[in-house]
Each structure stands twice: as C-alpha cells, then as structure tokens.
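In: Sequence and predicted structure below; questions after.
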Amino acid sequence: MIGQVFMVVDVPHHCNTSWIRAVGPNLTEEEQLNLTLPRDMDGAYEQCSMYSPVDWDLSSIVAYGLNATEKCSSGWVYPSAQPPSLLTEFDLVCDRKDLNDISQSVYMAGLLLGSVMFGPLSDRIGRRPVFLICLVFQGLFGVGIAFVPHFYVYMAFRCVVGASVSGILITALALATEWVGVSSRPKAVLISHCCFAIGQMILAGLSYGIRNWRLLELAGSAPVFALFFYFWVLPESARWLVTKGRTEEAKKVLQKAASINKRTIPPGLLEQLKPETQPKSASILDLFRKKHLWKVTLIMSCTWFADSLVYYGLSLNVTSFGLDIYLTQLAFGAVELPARFSCIFLLQWFGRKKTQAVLLLLSGLMCLIITGIPEDQPMATTVLAIIGKFTATASFSTSYVYSAELFPTVIRQTGVGLCSMSARVAGIIAPLIRLLSQYHRAIPMAIFGSVPVVVGLLCFLLPETRGADLADNTGAATPQMSSRRPEILPKRDTTEDGVDLEKDIYRDSDSN
C-alpha cells in the first residue's frame, strides 16, 4: 500500500543533450552540460529545460553560446550508479512528476472498487470465498507488477491489487468479529491490525536493503502465495451461515472449532442453534430506509473518510518531512504497533464513541499544528507527524471495530464496504491534495487537519456499543447490551474463548 513511496525516491537528473556529441565527440561531460543546459538562480543546472539544439559547428556554439530554451525533448539522464526506480525507469520527473501522485490515487481507486464489489459479495456468497479470491488476485497481480513494461500497465495492475487488498481487509474484519464473543471483539480485530504495523516496519527494512523497485515489488508480493494454505484451514463465519439459514453447515464449523479447542458441545444445546428471527435478505437500501441505520451510515462514512485522509496524508508524505525517509517510515511503522494495541484497552476503558471522537480530534490537531512549524525545523515537524500518525492509526482501528458492531450481520459487510468506499475516496483525494503544496506548503496539512476535527465532533452523536451484542437483523434501533446465555462449553475461568461465540449466535429465552 505504501511501497511506492520508496520506489520514486527523488534523484538528480537533467535533460539528455547528447545531440551535441555529433559536433563535439571529444567534449567532457562537464563541458557538454555547460554548453547545453541553462542554470537556475542557485547556479545549478536546470533539471527540466535545455538549450534548443542547433545545426552549428562546435566552434560557433562555444563562441556565441545558446540562448533559446525548451523542455527536455530527448529524455533525461540520471546518475549511472542509481538502482532502477519507478522515477528513473518511467521518467516520473518534470511534466511527468504528477504521475506519481496520480498513480497512488489509482491504487486508492482500486481500494474503492474492492469495497464496492467485495463488501456486498461477501454478504451474498460468504466471507471465506471472497477472502480466498482476493488472496489469489493480490498474489498474481502483485507479482505481475514486477514485470510490467509500461507505467500505465503498472497503474492498472496496482488498481487490481488495491481492489483485492480492500476485499481482504473488510472480509478479515467480519471473520474476526463474527467468530468471537463480546469481550474479545476488539482483541480479535486489533491484534490483526498490529500485523499491519509490523508489515510497515518490515517495509522500511526491505526498501532500505532492496533499492531496485522491481525486486522490492517482488519481495513484497510473493509471500502472499504462502497464504494459500488458508484454503484448508480458514472457516466460514458461523454467524453468517445461521443468518442465511444454513444451520447444518454452521453446526459443522462450530463442532470443528470445539474439536480444535479440545472441547465438546452437548448435542441438545447444538440443536438450539437458530437465528433470532426468520432470515431475510437485505440490501444497501436498508441502510437508508431506517433512521438509526441512516445516521450510523452517514456518520461512520464521514469517520472513515477523515481517518483515511489524515492517515494517508501523513503516510504518503514521508519524503516531505525533511529527515531520512527510511528512518521516518520505520518510526511510522513502530508507532502503529502501540497505537493499534492500545486501542484494545482504550475501547474497554472509555467505550467506542469517546475513543473514536477524541482520537480523530487529536490527529486533526497535530496536522493543524504542523502548518505553523517553520520549514527549517524538520525534527519538530516529524515528531508532530509521528504523534499524528499514532492517533490517526488508533482512530482507523477503532473505526473497524465500531463499524462491525454498529451494522447488523445480514448487511454488515455491505455497511462496512460502504464506509470503506468513503475511506477510499479520501485515499484517492489525499495524493492529489499534496499537489496543492505548489501554491503554499501549508495547504495540504491544513486540509488533512481540519476534516478530522469536524468529523470527530460528529462522532458524539453515535450510540455506544461497548458490551453490546452484535445485531443480526436490521430491526434493532439501538445496540442491545449483552445478557447471560447458555454456555456451550464446560464452565471455565474464561467466559469468552474459542467457540463461545454461540452465546451471540443464538438466543434461548427460556434458558435465560
């Protein structure tokens, strides 16, 4: 997701002026550049312009010099010792420089496409098949990127990878929340998010050691194929199976879970497994037909938008903070680990609503403060950016947990997919906002900061879901606090473990 930052590291370059070699084959490189390239205000050679070629002889050029300038017409020259990068191989400089940010937006468009496709598809055909399909696409097209011949093919492949990553993220969220009980939901989601932080730290090391962009892409994508063993071990969501009326399949996966946990389920208890009401289909329109779902959908969509805007605004901006980009990325990845892990406790102590609102407000404030830091203070800017990254990361993780608890099972993936769509719109916009820095360097950070502050205030209008049961259907207007239900495992010290999720999947009012 962030690897391209290290594939487009800026290097010295200048126009290719080899045309003069036809009349002066014995010129040294310095003489060639001095005759064919204009200089800027600081006395350095211009990187994006050259003197227009003429049909004079060398003595005339030396005697009279060249005056007319034009843009580079024959490509650019880069340091010969520089490893191949996206910038040098596809000439992402001068007039083509904006293609770097545009390609990041294309990747984010892929994330948006994945949210549109795989969210509703997961509600329709199941979590497991969508997860496996996305793994295949991510692996195939991720490795394929390392062999693309043109930059536009690169962008197309990155778009497909983005779509598959989006499908994996939202499907993993559903599996993590639907396979555990009330108290373990934040742990299940946020521990998986910690692996995302570890991946960012590994990225810093990989990109530092592998400077060839094709090899870096290969090293980052090929390990996905090792995850194909999920085909044999990944279970379908038992909760989703029950809501679809596929009770017998749900019983089988629950029995398998109990077997792995070395527990047994009493046959009579298993027979009570059934949905609260008769399963019925739901569509994205249901999110807007009911007042409580409409409010949740609107505010959570804005929340994901703000999360994504500030998160990617900081993550994709590591080259602009003034310090070494590899150390900055390592710090960004390192700070994500405690940020995501701390959410486990924050959500339990303060609840979902307050945690979400305050984290958004803090991340926005950090960006706004950065706008007032002088450009010659890179250390202060980087420290504030790291703090902002901490709070933005924690806010994003909170949104995943909060959204999964607010939307009912029959339409959970559709709702989360819709929220993810708004996040991907922000992801598309974030690299483009960076282009506004050419007018004033503070404009991008001012935008990245003001949006989460406004949305953070809106979050106080949401209902609290700490300790509440997951809703299965769209009827419940507010989250229902968890009540004690029949145990499906022998009584133990730990009440929420393994297959105890049936306490959330079925209801037995007589026993209660």
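Out: Thanks, I have the structure now.

In: going forward, measure contacts between C-alpha atoms and count neighbours the same way
Out: Fine.

In: can you pull out the helices in the stretch 201-350 of the chain?
Out: Along the stretch 201-350 of the chain, counting by DSSP state H, counting those that start in this stretch, helices occupy 213-221, 230-233, 238-243, 247-260, 267-271, 286-289, 291-315, 325-370.

In: got another, please set it beside the one above:
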Amino acid sequence: MTEENEDVKYDTVLENMGSCGKFQISRVLLIVFILFNVTISQYNFLFYSLIPNYRCSVPNCEDVPPSNYTEYQPKWLKYAVPYKNNLPQKCDMYEYIGGENLTEYIGEENSTECSIDSFNTTNIIRCNDYIFDGPKFIGIAREFGIYCEDKLWMLTLPASIQFVGQFLDPLSGYLSDRFGRKRVFLALSFSTGIICQLQAYFAYNYWVLIFFELLQSIIRTGVMPVAFTLSLELISAKHRSLGAFFVFMTGVSGEAILGIIAMYASNWRTMIHISSFPPLLILFYGWIIPESIRWLLAKNKIKKANNAISKIAKVNGVKWNLDNCVKFESKTDSKRCHERFVDLFKSARMVQRIAACMACWTIVLFVFYGLILGSVTIFGNVHFNFILVSLIEIPGNLAALVFANLIGRKKTLSISYLIAAIACFGFAFLKAFDCIYIYTAELFPTPFRQRILSICSAFGRVGAILATQMPFLANMWVSLPYIIFGGAAVIAGIVTLVFPETLNTKLPDTISESVNIENDKINI
C-alpha cells in the first residue's frame, strides 16, 4: 500500500471509529475547559493598569467637618483646581492663600468651605496627595503611586510587555512539534497559573510586576495555539470548524468571566489570585487528555498511535480489528520522518503561503486588539464594556463556523476582510480572526503545523503593538485609525486570494501533501 493510500486510510479509520464520537467530544471539551481556565486571567493587565479618576487633595478644605467620605467634586473645587473638559485636573491645583472661608448652617452644625478668596488662581502648583472617584478598586496606580502625565507610560507598559513576550510564541510551537502537543499544552497551562500567583504574592515593586508580566506572557501565548492544534488533530475534516468554534468560544467565556471578577474584586492582587487559580487544578485531571495521533504517526511512534486508536474505538463503541493497526507500520520509512523544517523554504509555494499568513495575522490582530484595548477606555462602565466586547465575539465565531463550511475558508476570510474594510465593522474582523486560525492549521504539514501557527501568531503581534498606538492617532484626527484599519483590511482581503481552498481536505502530513492540498479532498 502506498503512503498516500495509508494517509487516506487513517482519515477513513477516523471516520469509521466515529469522527465525532464520545471520545472526541469528551476530550475536546476537556481541552477547551482547561483553555477556559487559562484565558480567564489573560487580560488582567487591562484592569490593574487602569487610570483611576483622581484630583488633588486640597489642604484646609477637605473634610470640614471631618467625615468618612470625601466628596470628589465639592462646590468649592472649581475655585481650588483648574478644570479641563468639565473635569478637574488630576495633578494641579491653585495656590492656597487662606482668606475668608464660607460658612453654612447645615442641620445643627456649621460647615466651613473654601471660597474663591482662598486661592491664588494665577499660580498653579503640583500636589502630593489625591482624592479618588468611583469604585474603590486599588490598581497598581494607587499602590505604586503612579500619578500624573509624566508617569503615564508606566500604566501602558504592561500591555506592551504582553505583546513583546508573545514574540516568543514560536518557542512553544517548536516544543509542541518536538515533544508533543499534550505535554506542552499542560505544562504551559499549569505554569501560567503558577506565575500569575507568584506575581500577585511577590510583586511589591513595579519592576518586579513587569518581570512577572513578561514571564507569564511568554508562557501563556502558546496555550491557545497548542490547544487549537490538539483539538483539530483529534477530529475529522468535517468537524474541524465545529471544534474550532468551541475553542474560540472558550476564550470569549474566559474574558467575560474576568470582567465580572474585576468588577467585584477589591484590589488587583485579589483579582489575579482568583482569575489564575483554576489552571492549578490541572494536576488532578489533565492526564486524561490524549496525545495527537497525527503527531504520534509523524514522529514514528506507531505503537502509541495504535493504542490510542484502539482506545478511541473502545470508548466510541466501535469494533476495531487490531490487525488494521499493523498497516501503519509501513510509515516507519516514510519520508516525513526525514523532512526538516528548513525544507519548507525550498518550495516557493510554501514560502509564499507563509508570508501571506504572516500578513493576514498581522492585520487581523491589529484590529482585534484595537477593539479589545479600546473597550476599557470608551465611555461608560469599563467592566460592562469589556464584557460586551468579549461577548460580541459569539456571533462572529458562529458566523465563521457557518460560512467556513458553507462557502469555504478562502472566500470566508477574504469577504470578512473586505466587509470590514468598507464598514470598519468589528464583527467581521472577529470572523476573520477565527477563520485565519483554522486556515493556518490546515495549510501546513503535521510535523511543522504548530511551529508555523506559532510563528504567524507571533509575527501578528506586530499588529497588536501597533494597535496600542491608535488612540494617539485619534487625538490628531478621530477618523484616522478607522481609515488605517480599512486600508489594511483591503490589503489582507487581496492577499488571501493566494491561498488554496482547504474545505473538506485531509490535514497534510508531508510538505508534498501541503503543496498539493487542493488535490486531497475527502468525500463527506
């Protein structure tokens, strides 16, 4: 039997054993449950680095008579603090010169307030103490004393550090291709929880916090791609989009849960402790997850692959002839065992495909993170905004599932970009984000699939970093970010036309199969 026939035989075997049976459903749900636990703490930095509303504490004017609550905008404040856009300046106040204060009779007590004569409005000075408005949540600004414009960069640095750490995503891809999807997935997930807990316990200095933020971003960034690949390789071609949908829905749910935790947490340390605790429980149930059979075959671990196939058949209630497993033995001398990562770059078609994937990832993350980061700066309740922006991904994920199976990956991705370019519609970008994940995993061979996915994801972080600068451009011209978003989306929509269609194709196991992927359709 030829190698090509054997590969088709494996996909056929997967169908015969129940392409979406009890085994696959239970294991994919377990994978996404672990992913859910990890994603809860993914955007902690957005909340602990929020810029609080505050103003100068004005000596001789506050709490007269003394009370447990200091009003944020008392009547006399307009005499004591400069205003901008109807809001008191955060760090500046007028010089207090005393003078005659106003006295009012309230109930049975006299209340003394500062008056316009109490301040020299021609002399503005910096203050050292502050009065805070709104929720009592204590973030790093209040704990580490990060106030005023000259320290604003210290509150935006954690977001940038997150994306810098994600540039090392290819490392997780290499480890996954080298040592297996399961081991790396569980190790990264558990380590993320540990590092976040250490950050909450020991980050009593700003730079220690930044160190832990960088470390956990390096570890965490590989969790999603590895979970996605592991799930994809566990199920058959006709259920790939459905599996991807559950993976993406997990991320949405985790983000929304974080919004609720941040809403009720009293300080940033409590928020991190709660949000990062679930991954620590992986030790008790993570071992149930199976290794990818495709990876086992690609690494010539035939016996383990046969045992895994037998287990799937048993759980799914399918009779499986063990003699069939021997047919995989001929893969021992398959050329896939001798293919190297550098061999990908010997094919002009593969080089073109990798470059196109990098471009599409950069643009989709550019807009995606622009939407996420902007959710905590727009008008209204920051927690509610964040939850809404997270949940709006649900229709985007569902649309990606429906259209990717209905009209194909290529058309879905290209149309998503073009619609977004015309309307700057975030919903379309969410659909593109899901589709590019599926597309990238299906385009490249098993031995290098995780590495390429990680490289494209890491390269896409350039777009994420650029997204953090869009508010500055909006200050120049409010429409400028949307014009840039639209122009980038047009470019991405055109670039996607170079991709082959992968709907109903088998996952390629060799470079040759990947190059000719459109010829490997499966009858479904």
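Out: Yes, it's here. All values derive from a computational prediction rather than experimental measurement.

In: Once they're superposed, tell me the TM-score.
Out: Between these two chains, after superposing, the TM-score reads 0.80 (TM-score structural alignment, normalised by the length of structure 1); 457 aligned residues with a C-alpha RMSD of 3.1 Å.

In: rewinding a little: columns distance to residue 27 of structure 1 and mean neighbour count on top of the helices of the stretch 201-350 of structure 1, output as JSON lines?
Out: Output for the helices of the stretch 201-350 of structure 1, formatted as JSON lines (distance: least, C-alpha to C-alpha, whole Å; neighbours: other C-alpha atoms under 10 Å):
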{"stretch": "helix 213-221", "distance to residue 27 of structure 1": "33", "mean neighbour count": "20"}
{"stretch": "helix 230-233", "distance to residue 27 of structure 1": "62", "mean neighbour count": "10"}
{"stretch": "helix 238-243", "distance to residue 27 of structure 1": "74", "mean neighbour count": "24"}
{"stretch": "helix 247-260", "distance to residue 27 of structure 1": "76", "mean neighbour count": "17"}
{"stretch": "helix 267-271", "distance to residue 27 of structure 1": "87", "mean neighbour count": "12"}
{"stretch": "helix 286-289", "distance to residue 27 of structure 1": "72", "mean neighbour count": "16"}
{"stretch": "helix 291-315", "distance to residue 27 of structure 1": "45", "mean neighbour count": "23"}
{"stretch": "helix 325-370", "distance to residue 27 of structure 1": "37", "mean neighbour count": "21"}
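
In: now for those helices, which one comes closest to residue 207 of structure 1?
Out: Among the helices of the stretch 201-350 of structure 1, helix 213-221 comes nearest to residue 207 of structure 1, with 6.5 Å by C-alpha to C-alpha.

In: Quick one: average offset of that closest one versus structure 2, please.
Out: For helix 213-221 of structure 1, the mean deviation from structure 2 after alignment is 1.8 Å (mean C-alpha distance after the TM-score superposition for structure 1).

In: Which strand in structure 2 has the most residues?
Out: As assigned by DSSP state E, the longest strand anywhere in structure 2 is strand 119-126.

In: just to revisit the earlier point, could you save the helices of the stretch 201-350 of structure 1 as TSV and add columns showing distance to residue 433 of structure 1?
Out: Formatted as TSV, the helices of the stretch 201-350 of structure 1 follow (distance: least, C-alpha to C-alpha, whole Å):
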stretch	distance to residue 433 of structure 1
helix 213-221	25
helix 230-233	39
helix 238-243	40
helix 247-260	47
helix 267-271	54
helix 286-289	30
helix 291-315	8
helix 325-370	14
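
In: closest to residue 43 of structure 1 out of these?
Out: Short answer: helix 325-370, nearest of these by C-alpha to C-alpha, at 27.1 Å.

In: if we can go back for a sec, tell me what the longest strand of structure 2 is packed against?
Out: Contact partners of strand 119-126 of structure 2 among helices and strands, from 3 or more C-alpha pairs under 8 Å, 6 or more residues apart in numbering; DSSP states H and E: helix 77-80, strand 92-96.

In: now these as CSV including mean neighbour count?
Out: CSV is the format used below for those (neighbours: other C-alpha atoms under 10 Å):
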stretch, mean neighbour count
helix 77-80, 21
strand 92-96, 22
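
In: would you turn those into CSV with distance to residue 504 of structure 2?
Out: Formatted as CSV, those follow (distance: least, C-alpha to C-alpha, whole Å):
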stretch, distance to residue 504 of structure 2
helix 77-80, 67
strand 92-96, 64
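
In: And these: which comes nearest residue 15 of structure 2?
Out: For those, proximity to residue 15 of structure 2 was assessed by C-alpha to C-alpha; strand 92-96 is nearest, at 69.7 Å.
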